[in-house]
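Asks: sequence and predicted structure below; questions after.
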Amino acid sequence: MNYDTFVDQVAQRTGTSSQRAVELIRATLRTLAERLTGGEVMDLALQLPEPLRLPLRPTPDTEAAQRFGAAEFVARVAVRAGVEEPAARDVVGAVFTTIREAVTGGEFDELVVQLPRDYRDMVEPAMAPGATLRRR
């Protein structure tokens, strides 16, 4: 999936402009980079369009996975994106669904297994057959 398509999919799913979708994607990816191990972050980054790799770039703070639950994940995205937590939960779902569509070879499944059980409500909709947008 190319960059413009990724951004357009998130914009459509969140009902925002493309510019705002980019901010929401970056907030989610940066938080995801904190939660996943460095190797998994790099595997994911290699399958995403080049402009989306920057928020996934490892830093000393993100080299090892931080342990935090789904509520903290949503709270961090909310702060970074400047939205309320219910909206952040929707953003996370939209980005996860778009990631699932963009990556190949079971990469999304490998990402999901690193997340604790309390992430299930955010991740399972992305895995559902109806999660994919219809292409025009």
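Replies: Right, received. Where do you want to start?
Asks: make it CA atoms for all contacts and neighbour counts henceforth
Replies: Noted.
Asks: which residue is the nearest non-sequential neighbour of residue 102?
Replies: residue 1 (5.1 Å; C-alpha to C-alpha, 6 or more residues apart in numbering).
Asks: number of residues surrounding the one you found?
Replies: Residues lying near residue 1 (other C-alpha atoms under 10 Å) number 13.
Asks: isn't it up against residue 9?
Replies: No. Assessed by C-alpha atoms under 8 Å, residue 1 is found out of contact with residue 9, at 10.3 Å.
Asks: thinking again about what came up before, next, the contact list for the residue nearest to residue 102, please.
Replies: Residues in contact with residue 1 (C-alpha atoms under 8 Å, 6 or more residues apart in numbering) are 48, 49, 101, 102, 103.
Asks: got another, please set it beside the one above:
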Amino acid sequence: MQFSEFLGQVQHRLSLPGEGEALRATRATLTTLGERLQAGEANDLAASLPMEIDRFLTAAEPGQRFDFAEFVTRVAERSDTEPQDAVYQAKQVVALVAESVAPGELAQVRGQLPDDYDPLFEFVEQEPPSA
């Protein structure tokens, strides 16, 4: 997926007025996620994303430990939104990332996060169980 297509999808899913707002929501979510993940996992996830977006995951100081409430607070501050809007935006951005990366990549991301992050993956389609 190309950068403009990715931002267009974020803009559409979040009913945002412009690409600037879509970029802000994407940056806020991925920068915060990049801070929470270990460096190797952030790099793996970033590898399948457009280069204009992948840097958000990899530019942050990785491996920080914070709960989902702090994740939401950081995303809300970075995107200049209310926490409930930040949660929805983050869910939509993560769902689009899941559609853009190799199958199973998001499962590895989930494996690094505690259970309180489960709401972040609400809109991600579940992979069918392996036989």
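Replies: Done, it's in. All of these numbers come straight from a predicted model, not from anything done at the bench.
Asks: can you pull the TM-score for these?
Replies: Once superposed, the chains reach a TM-score of 0.89 (TM-score structural alignment, normalised by the length of structure 2), with 126 aligned residues with a C-alpha RMSD of 1.5 Å.
Asks: closest one of the contacts of residue 1 of structure 1 to residue 119 of structure 1?
Replies: residue 101 (18.6 Å; C-alpha to C-alpha).
Asks: in structure 2, what range does the helix or strand hosting the closest one match?
Replies: Residue 101 of structure 1 belongs to helix 85-102 when assigned by DSSP states H and E. The alignment of helix 85-102 of structure 1 onto structure 2 (TM-score structural alignment) covers residues 83-100.
Asks: show residues contacting the matching stretch.
Replies: Taking C-alpha under 8 Å, 6+ apart as the rule, stretch 83-100 of structure 2 contacts 1, 6, 9-10, 13-14, 25-26, 29, 48-49, 72-73, 75-76, 79, 105-106, 119-125.
Asks: mind listing what residue 75 of structure 2 touches?
Replies: 25, 28, 29, 32, 83, 86, 87, 90 are the contacts of residue 75 of structure 2 under C-alpha under 8 Å, 6+ apart.
Asks: grab the nearest non-local neighbour of it.
Replies: residue 28 (5.0 Å).
Asks: can you give me how far stretch 91-101 of structure 2 is from the chain middle?
Replies: Distance of stretch 91-101 of structure 2 from the chain centroid (C-alpha atoms, centre = their mean, to the nearest Å) equals 7 Å.
Asks: ugh, wrong one, I meant stretch 70-88 of structure 2
Replies: Relative to its parent chain, stretch 70-88 of structure 2 has a centroid offset of 12 Å by C-alpha atoms, centre = their mean.
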